[in-house]
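> After the sequence you'll find the predicted model.
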Amino acid sequence: MISEKVYYQKNIPALGNLYLRPFNTQEDSIVIHDWVGREYAKFWGMQDYSLEKVRAEYEKLQKHGQVYLGFYQQRPAFLIEVYDPQLDSLSQHYRVEAGDVGMHILLAPPQTPIAQFSWHIFRFVMEFLFDEPQIKRVVVEPDARNEKIHRLNERAGFVYQKLIQLPHKLAHLAFCTRTQFFTAIQQENSMHNSVAHESPEHQAVLHLQPVLWSKINRSLIRKAISEFAHESIINPTLMGYEGVWGVYEIVADSPDAVYQFHAQRLCLNHWFIKEDSINKLVNQEQSLLDAPQFIIEFNRQLGIDPHKLPTYIEEISNTLYGSAYKHTKLGVSSDALVDADFQTIESAMMEGHPAFVANNGRVGFDGKDYFNFAPECAKKFKPVWLAVHTKKAHFACSEELDFNRLMLSELGEVQINEFRQQLINRNLKPEEYLFMPAHPWQWFNKLVTIFSADIAQQYLLFLGYAEDEYVAQQSIRTLYNVSHPERHYVKMSLSILNMGFMRGLSPYYMGGTPGINDWVGKLLAKDSYLQRNGFYMLRELASVGYRNPYYENLPVKETPYKKMLSALWRESPITIIKPKQRLMTMAALLHVDSEGVALLPKIIGASGLTTSAWLHRYLTAYLSPLIHCFYEHDLVFMPHGENLILVMENHVPVHAIIKDIAEEIAIMNEHLVLPEMVQRVQIAVPEEMKVLSIFIDVFDGFFRYLNQILVEHMDFPEQHFWKLVAQCIYTYQDQHPALEEKFKRYDFFMPEFAHSCLNRLQLVNNQQMISDLMEQADSLQFAGNLPNPIAQFKRLSSVNSATNEILSEA
């Protein structure tokens, strides 16, 4: 807590002198009683208090905390309350740490407007608090409805972690460390004036600073070398050793440019590169690291079509732009994320797809679009709502739903009636139209021009915006409802180029999506193993697809122009979790913050479990149901980090939730008799390629990176990790002896497996990686075989003894 002071004062250049003195309960309560009774102070919660009750409240508060009255121009201007969270009900909602202090601030009634007055006061109070060396972190719990204080908190560096229910309000729990606050102030000071602070032009480039630019270029080159070497696109030469590190060299297309670095070779031909060891020589002289230049220098080895190279360079540049912002974004430290809520973690992810080098291309967004719609910016926005004529649009839904019920749950009766009235006012029949959301970017950049004929002919009408606000998810075209989290996710066409695809949605695919989800949902629901495990699929319950005849009748089969206006609604995971459970994107297990601190060790540490025990729980929740679906149902998913949500209890994974179903599942049994609507996901796959759905999508696509986190940040031997993976599979197989023939046919302990490569796909065609979604296997790019990291455990004689051995070694 703060030591006793007579006053604290400071001269603010843009304002004048501010000072504090301890609160005098008898005299100052008269002033505060006037303040708290006014409408602007409704969030203070004392509007109906008498003067005596106000006095009593502050006498009580001063027994365990401190209260100060702040003055500006010799008049009372603000009040601050300082308290120990350990003695407050707040302690029931988070683990109080030494150096934590709680703070409330109330401004005097506004009189003569003064530019940035609230901000100057807020900054003054934070500087006052951190003037005390023992204070390490300020904790606040503002009313969830108080948007003004949220803006001040975020500007000062506070990190919003989760919503909490306090006795008198629904509140956000937020934290600000000394470092976060002074980083925020440093960023403020880099802006020349308040106009620059508000300027989109300035905001668009604020994070592009020389030192940081050098850092993120080094980081992206590290990833490029690692992934391109993993896929055998480039082949580093071993020059020697320095301790446990191999010293390697790669030579560009022109031998004048040479890159040297230290690396360890991990399982699955994974290159764990020591980032600060990367050195570039041009004509034997040291040169700056530049990621776009690296691509140009190695283009012949990468095999990029010269006509597609400019677009790939643009994607690399855009990836760097986003990375720079993520590194300057306040409050995304791994420590802060341990107890953070679902959406705070979602927007804090730094890396994007772990395999793709150009993984945040987003070609089509400008600087303002980035800050409005990129998931890491976490800006709330509203979708555009459209009316689409049933002659050109089709609605599909699950068996238990219909269009009216969906609209009622998503929009409410008042908004529906307002939209219907708009149609009536135009002499149109509401029953001939469907309502659908569209991404604002899509509306302004594509629909108003490309669909102008349909707009002119009133097949497509702009209705406006509804009340609910959303934030973009990692998949960028999927939005999460922050106004009503229990309502559905909305996924919409977004015609930007990102990671090898234009991110549209096919109206034909959307037409069959709810039916496929119904069928798969029933399959999983009646599976007793999956029910015991808790594995859950977020169903895509409804969709609207709109067809533009100009493009539908073109001879070309696949074109982004056929996928410009569709939407689907997916269940919210909020509705299926229990009290004291939390949600977390599985991508968070690979998260490393801007200071190089990994999140996974922090989570495991908070759980109280050993690393081996925690990983065992994780593998049971994630890998076991995937193995079961493969063997029992010939059903495979696309289970990468962004597509999985982990249900956490006490920082331990207890269940896994899979999403993104209709476009990313497959039933690999062409002999199975399926309903017509499901046959789209039934594919013929060569027998030897079926196991790749686990080997490539899980082992190579996620475990390879998880293994490096364990090695690099936890000193956890990779042999221990892969033993745990082997044990998980053997445990499942021992529980299902009836599937023994399949275990032999599809052997997850085979010595090696074909290496299907993602970057090779993107480098071949960075604008359409898969030419035909119905025949994806034809587009795959291979690079020899990868040694199977669990093949060495094939002869484990006893699952139980293996388990004991692993746990005892960890």
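Yep, that arrived.
> rest of the way, CA atoms for contacts and neighbours
OK.
> how near is residue 681 to residue 540?
Distance, residue 681 to residue 540, using CA to CA, to the nearest Å: 15 Å.
> higher neighbour count, the two?
Just comparing residue 681 and residue 540: by other CA atoms under 10 Å the higher neighbour count belongs to residue 540, 29 against 18.
> Does that one touch residue 661 like I think?
Yes. Proximity of residue 540 to residue 661 meets the contact threshold set by CA atoms under 8 Å, at 7.4 Å.
> any common contacting residues for these two?
Shared contacts of residue 540 and residue 661, defined by CA atoms under 8 Å, 6 or more residues apart in numbering, comprise residue 517.
> OK, contacts around the spatially most central residue of the chain?
Of all residues in the chain, the one closest to the mean position by CA atoms, centre = their mean is residue 346, 2.9 Å from it. Shown in contact with residue 346 (CA under 8 Å, 6+ apart): 375-376, 473-474, 584-585, 588.
> structure B:
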Amino acid sequence: MAQCHHSSTDHRPGGLSHRAQHRVPGLRYVPGQGGHQVTTTLDTPQHGEQITGSLTFRPVDPDADSRIITDWLTHPASHFWDMQETTPEKTRAYLTDIAADDAQNAWLIHDADEPIGYAETYDPARVLLSEVFDARPGDVGMHLLVAPPPEDRSRRRSGLTGRVMRAVLDHCARELGARRVVVEPDVRNHAIAAKNREVGFRVLRHVDLPGKVAALSIVEADDAGRPLAADPTPHLHPESMDAAQRHVVTKALAEFSHEHLIRPTRIENDLWELTLPDGSVYRFCAEVLPLNHWVIDEGSVTRHAQGSAEGLPLDAQEFVAQLHETLGIPEKLLGTYLEELASTLASGAFKNFRGGPTAHQLALGRKDVDVAADFQQTESAMTEGHPCFVATNGRIGFGLDEFRRYAPEAGARFRYVWVAAHREHTTLEVSRAGTEETHWADELSTETRREFADRLTELGLSPEDYVWIPVHPWQFQHRLAVSFAPDIAARRLVVLGEASDEYQPQQSIRTAFNRDHPTKSYIKTALSIQNMGFLRGLSPAYMRATPAINDWVAELVRGDELFRELNFDVLREHASIGYTGDAYHVTETKSDQQKMLAALWRESPLPFLDEDERILSMASLLHRDARGRSVVTELIRASGTDARTWVREYLAAYLTPVLHSVEGHDLAFMPHGENLILRVKEGRVVGTFMKDIGEEAAIIGDRDLPEEISRMRHVIDDDEAAQLIFTDVFVGVLRHLSGILHRDGVLDHAEFWSLVRENVDAYRARGLPRRRHLDLEVPEFRHSCLNRLQLRNTLEMVDLQDASGSLIYTGSLRNPIG
């Protein structure tokens, strides 16, 4: 872009398999030279500690210290270190590796002549956290083991763990120059979580590390040693919120300009200005690319009072409130849209607060964990939501605790609540390849199924009369236990409790990924929160045909030679269930209450991967990290190939299958970023999975279909079929990707669109039989505007019974390949 003017203390990665790669600056043990001692004195006793004075730190001597450290590591109280089986010989080798490594140090801590603790310090940019944490200069990682308490209770010293922790923090700051100290204890270690809070650590997020899920936490050196202030909303501090406001305001300027809702004025070169009704002025640097795509320099956006050069804070809600008449928001829905904006800002502030992997780390992927953990790190790291919508994280209904448990960016895990529903009122459908028995055997353990059956038997009910439904915990608390109370009391529904498997929320928030058994299915359930223009229910009526639709689509895709050549596949929704025994289904009047209790199971992509492949959602290509670096640019750099080759391969994996599906088979998917999962090998896209078939795939031509799946037929003409490609692919995905690559200086926008034209021509040159001949080279096409839909009715953007008829078009866009 052109420039405008305690014994259970656990901070360790776990297991003897841990090996460092490099070392923080600081003191180190040199074998045979006696090491170096550092004395740390606490000025005053803290929290009732009974001992005062100085503690001595000296580098560990592997030969001299391995036996005592082994005794500590094998003590039952030290089980979170995951070294219960170590021996002095193994410990000596472990400590020798640390001593030889210039990225970490090992320290023995003495009180007078008595050894009382062991600490490791390391460079988190190069050891253990190098693939998950955007470390800053001056960050020091720390693991701490306090000597187990003596069996003689009279010899135990109150406050020892807290004192040692403060001394270690002081040592990191004074002797190692730490500006921040980073720890990553096991999330199950509640004792150390409390100790961490006592000395000022705040949890950023949960991360997968070898052998554990860790609570990644930091403390500023200046704050170290002081108890963490009680603050239920640490992410809502100005530094986190200001960045969120800047991002959302920039996106509003870009996307509202794209849809001609606002019309900024060019001042000079790439400097633009927009005046609001109150006279305040927004100024920013932008380049307008094909498809009226506004690439705005986020850091350039300023706001000024009328006639004043003094800057005003950026405020996305005030921006929209000022422009609500121009934006076409009905008065009665303005508050709801502003609330969805507030929630989007809260989510953005949390993403800024939690930190996250860098774009470079996401592009390279995890080498220290399995493919599933790598995939889920990327899924939880996303910051953007939908690339077109401004209010993308409404989630009206979530409280603060629920946000931390169920929002995808929190990266937490949860267990579904299960209910037994009487068969008379419940429909379970499974794929042709399965049965009800095989479905449950695949998805639930033998022990869980036995517990469910025993629960029904204990109540005097026959297990054969019931079928099981997973319910999102939020849905159970806020909808099922209240809105279905009569059904539970009548035992048409029976609450069974949680199953053992833990799941992680996906960006498509109703869906969760099985973390305990990643090759098992995703589960998608009703989640009746208001989010992005809809109450996110799930229709039992739609569930009836879902497996049959998926079987038919999968058979078509997997039987097509070109799809196989392109490594394109679908993830089948192979089972579905819905309950209709409630009062809401007695009436034929359609209501949101009829979509509160249903679920489906979707195939995991993991069983279909080839060796050395990893996966990430296509939405991640549009992600920028906290420093503004993009995943797609980093992927290209990591691939070892040039940008043109990389984009050419990506388009072959994405655009060609979408074209072939529409033209060759009259089959239309919803090909936005979150519905595509990319198969990546050494940084290059080698295939794709399409998902969300049952609700969003459609047959758009007049072809024979089995009666049971006839609801997926929506016949449209060739012009409207071409419009699907223009709107969903060109405008919905490729304009954003082109803008990122252009802004990053990786690939000029004209070159990008020439590759898109080349891809279309190459598909046509294959001479394959086609059911349609779409004219994708027209000079212009209609401009379908997504934000206008949400702004018009944020409670129900489109009529799902007539989605095409609900769309809003404003003028036309010049076709970049026309």
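Sure, I can see it. Keep in mind that this is a model prediction, so the values were computed, not measured.
> What is the aligned counterpart of the residue nearest to the centre of structure 1 in structure 2?
Alignment note (TM-score structural alignment): residue 346 of structure 1 maps to residue 379 of structure 2.
> how about its match, secondary structure?
Of the three states, residue 379 of structure 2 takes helix according to DSSP: H, G, I helix; E, B strand; the rest coil.
> From residue 373 of structure 2, how far off is it?
According to CA to CA, residue 379 of structure 2 and residue 373 of structure 2 sit 10 Å apart.
> what do you get for residue 691 of structure 2?
Relative to residue 373 of structure 2, and taking CA to CA, residue 691 of structure 2 is found at 20 Å.
> neighbour-wise, which of those two wins?
Set side by side, residue 691 of structure 2 and residue 373 show more neighbours around residue 691, with 24 against 18, by other CA under 10 Å.
> To which residue of structure 1 is that one aligned?
In structure 1, residue 691 of structure 2 lands on residue 659 (TM-score structural alignment).
> Whichever strand or helix holds residue 437 of structure 2 vs structure 1, average distance?
Here residue 437 of structure 2, judged by DSSP states H and E, is contained in helix 436-443. Average distance, helix 436-443 of structure 2 versus aligned residues of structure 1 after superposition (mean CA distance after the TM-score superposition for structure 1): 2.1 Å.
> What range does that helix cover in structure 1?
Going by TM-score structural alignment: helix 436-443 of structure 2 matches residues 403-410.
> In structure 2, what range does stretch 672-692 of structure 1 match?
By TM-score structural alignment, stretch 672-692 of structure 1 lines up with residues 703-723 in structure 2.
> ends of the matching stretch, how far apart?
20 Å.
> do the same with stretch 804-818 of structure 2
24 Å.
> Identify all contacting residues around it.
259-260, 290-292, 753-754, 756-757, 776-786, 788-789, 798-799.
> Among those, name the buried ones.
Buried subset of these (neighbour count, 16 or more other CA atoms under 10 Å): 259-260, 290-292, 753, 756-757, 776, 780-786, 788-789, 798.
> how near is residue 562 of structure 2 to residue 765 of structure 2?
Applying CA to CA to residue 562 of structure 2 and residue 765 of structure 2 gives a distance of 13 Å.
> Ignore what I typed, I meant residue 361 of structure 2.
From residue 361 of structure 2 to residue 765 of structure 2 the distance is 39 Å (CA to CA).
> next structured bit after the top helix by length along structure 1?
When structure 1 is parsed with DSSP state H, its longest helix is helix 611-633. Note on helix 611-633 of structure 1: by DSSP H and E, the next helix or strand toward the C-terminus is strand 635-636.
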